[in-house]
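> Predicted model, plus sequence, below.
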Amino acid sequence: MPSTESPSVSAASVLPRVAPVRVGEGERLRSVRLPGVTLSIRSRPPVREGLPPALYVHGLGGSSQNWSSLMAELDGAVDSEAVDLPGFGDSPPPDDGDYSVTGHARAVIRHLDAAGRGPVHLFGNSLGGAVTTRVAAVRPDLVRSLTLVSPALPELRIQRTAVPTALLGVPGVAALFNRFTKEWTAEQRVRGVMALCYGDPGRVTEEAFRHAVDELERRLQLPYFWDAMARSARGIVNAYTLGGQHGLWRQAERVLAPTLLVYGGRDQLVGFRMARKAARAFRDCRLLSLPDAGHVAMMEYPDVVATAFRELMAEAGDADAGGRRAAEADRVGTEAGS
């Protein structure tokens, strides 16, 4: 698989020099060149050989860092990688400027095909939930299970608190918003995002808040930041209007992989009421409802989501037998030494 530590010339040669992306303890970051796109991949070295592979896909405005806590929780269960979608995190824009749900899904599929890691346990949040639903529907050979955290699937009646995000997709609105908020500090912007995305923003540690501020300051220096946001938001809106076999609900019905649905009772972006519809659409699914969670349950309650995913693995017959054997060996060794 072609890999490099710097973005491809076609995608990033004219980008300004900005601060490096934060890499958490135990994580690695690399860039992978693929046809038409360069992707930044965050990973954790597997604790041992033979673990089933997993890939995580973030939501609108997010990055692979959104999955760091859950990835750490799942050490020993899966071999984790998280992708920065084109134009987000440390990935430069796609060469063709396609930020549609289909375009993002195509980037994920290209990575999986090139890496040869499939089938994977596939995770998606928000926009990433729509993207991974499409991947699982059109390429079932690449997906062994699907975990969706507040997936951005079409709603007939969008929550009032989600309207401003949807409006970002209207041409010119992102630029207008940027002009009106140019005096806002990065701290103010991050607090606003956390108030919108977390069920309880008070759960965010000061360290995590500072990291989020640093990351936003870095990304605001990128000339394509608002364009990527606006075009991706437009991509979600456009995906909502598609009917027939390309509609996201129709594609949800085509997903063959065992599916875990995670919905937060305090989600201001994806209606909690959509959980029942999603549970009816996916043919082989389990539903985890978290009344106090917001839009990013994998960041608020990573331990709970990890437990539910391990149960999904066990029920689907893909339990981490190696992990159980290792745990049992540790237990026996402890007892023998006591």
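Arrived safely.

> Please count neighbours and contacts with C-alpha atoms only from this point.
OK.

> can you pull out the helices in this protein?
Ranges of helices in the chain, per DSSP state H, are 9-12, 68-73, 101-115, 127-138, 163-167, 173-180, 186-197, 206-220, 225-241, 248-254, 274-281, 297-300, 302-315, 321-337.

> For Pro151, which of these is the nearest?
Nearest to Pro151 among these is helix 127-138 (4.1 Å), distances taken as C-alpha to C-alpha.

> possible to save the helices of the chain as a markdown table with distance to Leu34 and mean neighbour count?
Converted to a markdown table, the helices of the chain look like this (distance: least, C-alpha to C-alpha, whole Å; neighbours: other C-alpha atoms under 10 Å):
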| stretch | distance to Leu34 | mean neighbour count |
| --- | --- | --- |
| helix 9-12 | 11 | 15 |
| helix 68-73 | 24 | 21 |
| helix 101-115 | 7 | 20 |
| helix 127-138 | 17 | 26 |
| helix 163-167 | 30 | 15 |
| helix 173-180 | 29 | 13 |
| helix 186-197 | 32 | 16 |
| helix 206-220 | 23 | 16 |
| helix 225-241 | 19 | 21 |
| helix 248-254 | 26 | 20 |
| helix 274-281 | 33 | 16 |
| helix 297-300 | 28 | 23 |
| helix 302-315 | 30 | 18 |
| helix 321-337 | 33 | 12 |
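
> and of those, who's closest to Leu260?
Evaluated with C-alpha to C-alpha, these place helix 302-315 nearest to Leu260, the distance being 6.9 Å.

> Near Leu26, how many other residues are there?
Just to correct that, residue 26 is Gly rather than Leu. Gly26 has 10 neighbours, counted by other C-alpha atoms under 10 Å.

> Excluding sequence neighbours, find me the nearest residue to it.
Of all residues not flanking Gly26 in the chain, Arg44 sits nearest, at 6.0 Å (C-alpha to C-alpha, 6 or more residues apart in numbering).

> on that earlier part again, okay, the helices of the chain in CSV with distance to Tyr263 next?
CSV is the format used below for these (distance: least, C-alpha to C-alpha, whole Å):
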stretch, distance to Tyr263
helix 9-12, 36
helix 68-73, 16
helix 101-115, 21
helix 127-138, 12
helix 163-167, 19
helix 173-180, 28
helix 186-197, 12
helix 206-220, 23
helix 225-241, 19
helix 248-254, 16
helix 274-281, 6
helix 297-300, 8
helix 302-315, 11
helix 321-337, 28
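
> Take this one as well and set it beside the first:
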Amino acid sequence: MSSTEQPGAPASAARTAAPSASLTRSRVGRRETLRTVSLPGLTLALRGRREDSVDPAQDTRPRALYVHGLGGSSLNWSALMHQLAPDVRGEAIDLPGFGDSPPPDSGDYSVSAHARAVIRYLDSCGHAPVHLLGNSLGGAVATRVAAVRPDLVRTLTLVSPALPEIPPQRTAWPTAMLAVPGIAALFCRLTKDWPPERRTGGVLGLCYGDPARVTPEDFAVAVEEYARREKLPYFWDAMVRSTRGIVDAYTLGGQHALWRQAERVLAPTLLVYGGRDQLVAFRMARRASAAFRDSRLLALPDAGHVAMMEYPEIVAGAVRELIDDAEPATRRLNDSSAGDRTHAGPGNPER
């Protein structure tokens, strides 16, 4: 919601309000692309890279999809996408209501709804299976996708995934409080005179292990993006409802419990945790390593909640190793499938 529309307004109004054209597009880097995909009840924005040296017709790089966290956008992956461009043909998705994606017609911002959006895109684009990467909320979403649709995921990389942590560490409580009715409106009233620079600085201070690592140029881009998105009529609605979606996911039991789904993931998994993370406790790395059956851990003592932004070179190296180790198994599986199709006769149709 914008500064002129307080949180708590009817969700239907937030979904139908149309921001002006000047507010609907985020910054696109020199070698980046930004496109939208329309699906029934859903429009998704996807950020990619334009690699001048690669002929699209001859591009054999495997596909990758990046999923951002709460309050983030596809811009959060620009640095890592640049690092991994020689290895994968990647796109970063803006979840419904974030970045350049408008709200979903359903108004559903649950973790399951975000996972369905990712699945629907992957089913429609024909690029699966992909190397799937997720941060924070996006990590929970990616876990659910990998658990329920293993056919869509080659490898899984989770950067500080928002898996249930009860109780959360104290520094995460202010963010979790957004799920409480009226808190977002109160925050807006208390901070209505704050300039975008102060708001952005607060967010970066919460997410980075060392905010001093943010360059002046990157800070200016972050301020510009925050100011742009804060004027969108659905900004706070998406934030509040997605926060509630995370809280609700923490309480789910049975087969829908996120930790239970983590145990069902078949894809080789890279877990990335930061020692200075104020939103996901570093101690959760041990539980995650035990839950994901084929996992490896990258622990970064000085990183915060967005290690792929703070240390993109290191994270890229670990992702590259994961992909390289997984590719031989993928090729064997594909070769086996091709052999089965070759020997399928008229009376033995393919399945």
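Great, that's in hand. Predicted, not measured: the structure shown is a model, and the values here were computed from it.

> quick revisit: residue in structure 2 paired with the residue nearest to Gly26 of structure 1?
Mapped onto structure 2 by TM-score structural alignment, Arg44 of structure 1 lines up with Arg49.

> Run a quick check on that match versus Arg35, I expect a contact.
No - using C-alpha atoms under 8 Å, Arg49 of structure 2 makes no contact with Arg35, being 11.0 Å away.

> And the two? Which one has more around it.
Taking neighbours as other C-alpha under 10 Å, Arg49 of structure 2 and Arg35 compare with Arg49 leading, 20 against 11.

> For Leu269 of structure 1, give its distance to Cys285 of structure 1.
Plainly put, Leu269 of structure 1 is 22 Å away from Cys285 of structure 1 if you go by C-alpha to C-alpha, to the nearest Å.

> now stretch 73-93 of structure 1: which residue numbers in structure 2?
Using TM-score structural alignment, stretch 73-93 of structure 1 corresponds to residues 83-103 of structure 2.

> List the buried residues in the matching stretch.
The neighbour-count check on stretch 83-103 of structure 2 (16 or more other C-alpha atoms under 10 Å) flags 83-85, 87-103 as buried.

> gap between Phe225 of structure 1 and Ala281 of structure 1?
Per C-alpha to C-alpha, Phe225 of structure 1 is found 34 Å from Ala281 of structure 1.

> same question, Val9 of structure 1
Counting by C-alpha to C-alpha, the gap from Val9 of structure 1 to Ala281 of structure 1 is 42 Å.

> Next: Glu311 of structure 1.
In terms of C-alpha to C-alpha, Glu311 of structure 1 sits 21 Å off from Ala281 of structure 1.

> before we move on, what about His246 of structure 1?
According to C-alpha to C-alpha, His246 of structure 1 and Ala281 of structure 1 sit 15 Å apart.

> now do Glu217 of structure 1
With C-alpha to C-alpha as the criterion, Glu217 of structure 1 and Ala281 of structure 1 are 40 Å apart.

> what do you get for Ser232 of structure 1?
Ser232 of structure 1 sits at a distance of 24 Å from Ala281 of structure 1 (criterion: C-alpha to C-alpha).

> Kindly report the same for Leu288 of structure 1.
To Ala281 of structure 1, Leu288 of structure 1 is 15 Å away according to C-alpha to C-alpha.

> How about Phe177 of structure 1?
Taken as C-alpha to C-alpha, the span from Phe177 of structure 1 to Ala281 of structure 1 is 36 Å.

> same thing with Asp292 of structure 1?
24 Å.

> same check, this time on Met313 of structure 1
Separation of Met313 of structure 1 from Ala281 of structure 1 (C-alpha to C-alpha): 20 Å.

> and what of Asp227 of structure 1?
With distances taken as C-alpha to C-alpha, Asp227 of structure 1 is found 33 Å from Ala281 of structure 1.

> And Arg48 of structure 1, by the same measure?
From Arg48 of structure 1 across to Ala281 of structure 1, the span is 36 Å (C-alpha to C-alpha).

> Which elements pack onto whatever helix or strand Ala14 of structure 2 lives in?
Taking DSSP states H and E as the criterion, Ala14 of structure 2 maps to helix 11-16. Using 3 or more C-alpha pairs under 8 Å, 6 or more residues apart in numbering; DSSP states H and E as the contact criterion, no helix or strand is in contact with helix 11-16 of structure 2.

> Now which residue in structure 2 aligns to Gln245 of structure 1?
Checking with TM-score structural alignment, Gln245 of structure 1 has Gln255 as its match.

> The closest residue to that match other than its chain neighbours: what's it in contact with?
Once flanking residues are discounted, Gln255 of structure 2 sits nearest to Gln261: 6.8 Å by C-alpha to C-alpha, 6+ apart. By C-alpha atoms under 8 Å, 6 or more residues apart in numbering, the contact set of Gln261 of structure 2 is Thr143, Arg144, Ala147, Val148, Gln255.

> any chance you could map the strands in the stretch 1-150 of structure 1?
Here the stretch 1-150 of structure 1 has its strands, by DSSP state E, counting those that start in this stretch, at 3-4, 28-34, 37-43, 53-57, 79-84, 120-125, 143-149.

> how about those strands, which one is nearest Met298 of structure 1?
Of these, nearest to Met298 of structure 1 by C-alpha to C-alpha is strand 143-149, at 7.3 Å.

> Pull up the aligned stretch in structure 2 for that closest one.
Using TM-score structural alignment, strand 143-149 of structure 1 corresponds to residues 153-159 of structure 2.

> how far apart are that stretch and its match in structure 1?
In the superposition against structure 1, stretch 153-159 of structure 2 averages 0.2 Å from its aligned positions (mean C-alpha distance after the TM-score superposition for structure 1).

> Contacts for that stretch, please.
128-136, 139, 142-143, 146, 267-273, 305-308, 319, 322-323, 326, 330.

> Ala92 of structure 2 against Tyr66, yeah?
Yes - under the criterion of C-alpha under 8 Å, Ala92 of structure 2 makes contact with Tyr66 at 4.4 Å.

> how close does the aligned residue in structure 2 for Asp292 of structure 1 sit to Pro211 of structure 2?
Under the alignment (TM-score structural alignment), Asp292 of structure 1 maps onto Asp302 of structure 2. Going from Asp302 of structure 2 to Pro211 of structure 2 by C-alpha to C-alpha gives 11 Å.

> try Leu34 of structure 2
Per C-alpha to C-alpha, Leu34 of structure 2 is found 28 Å from Pro211 of structure 2.

> Ok, Gly254 of structure 2 next?
Per C-alpha to C-alpha, Gly254 of structure 2 is found 39 Å from Pro211 of structure 2.
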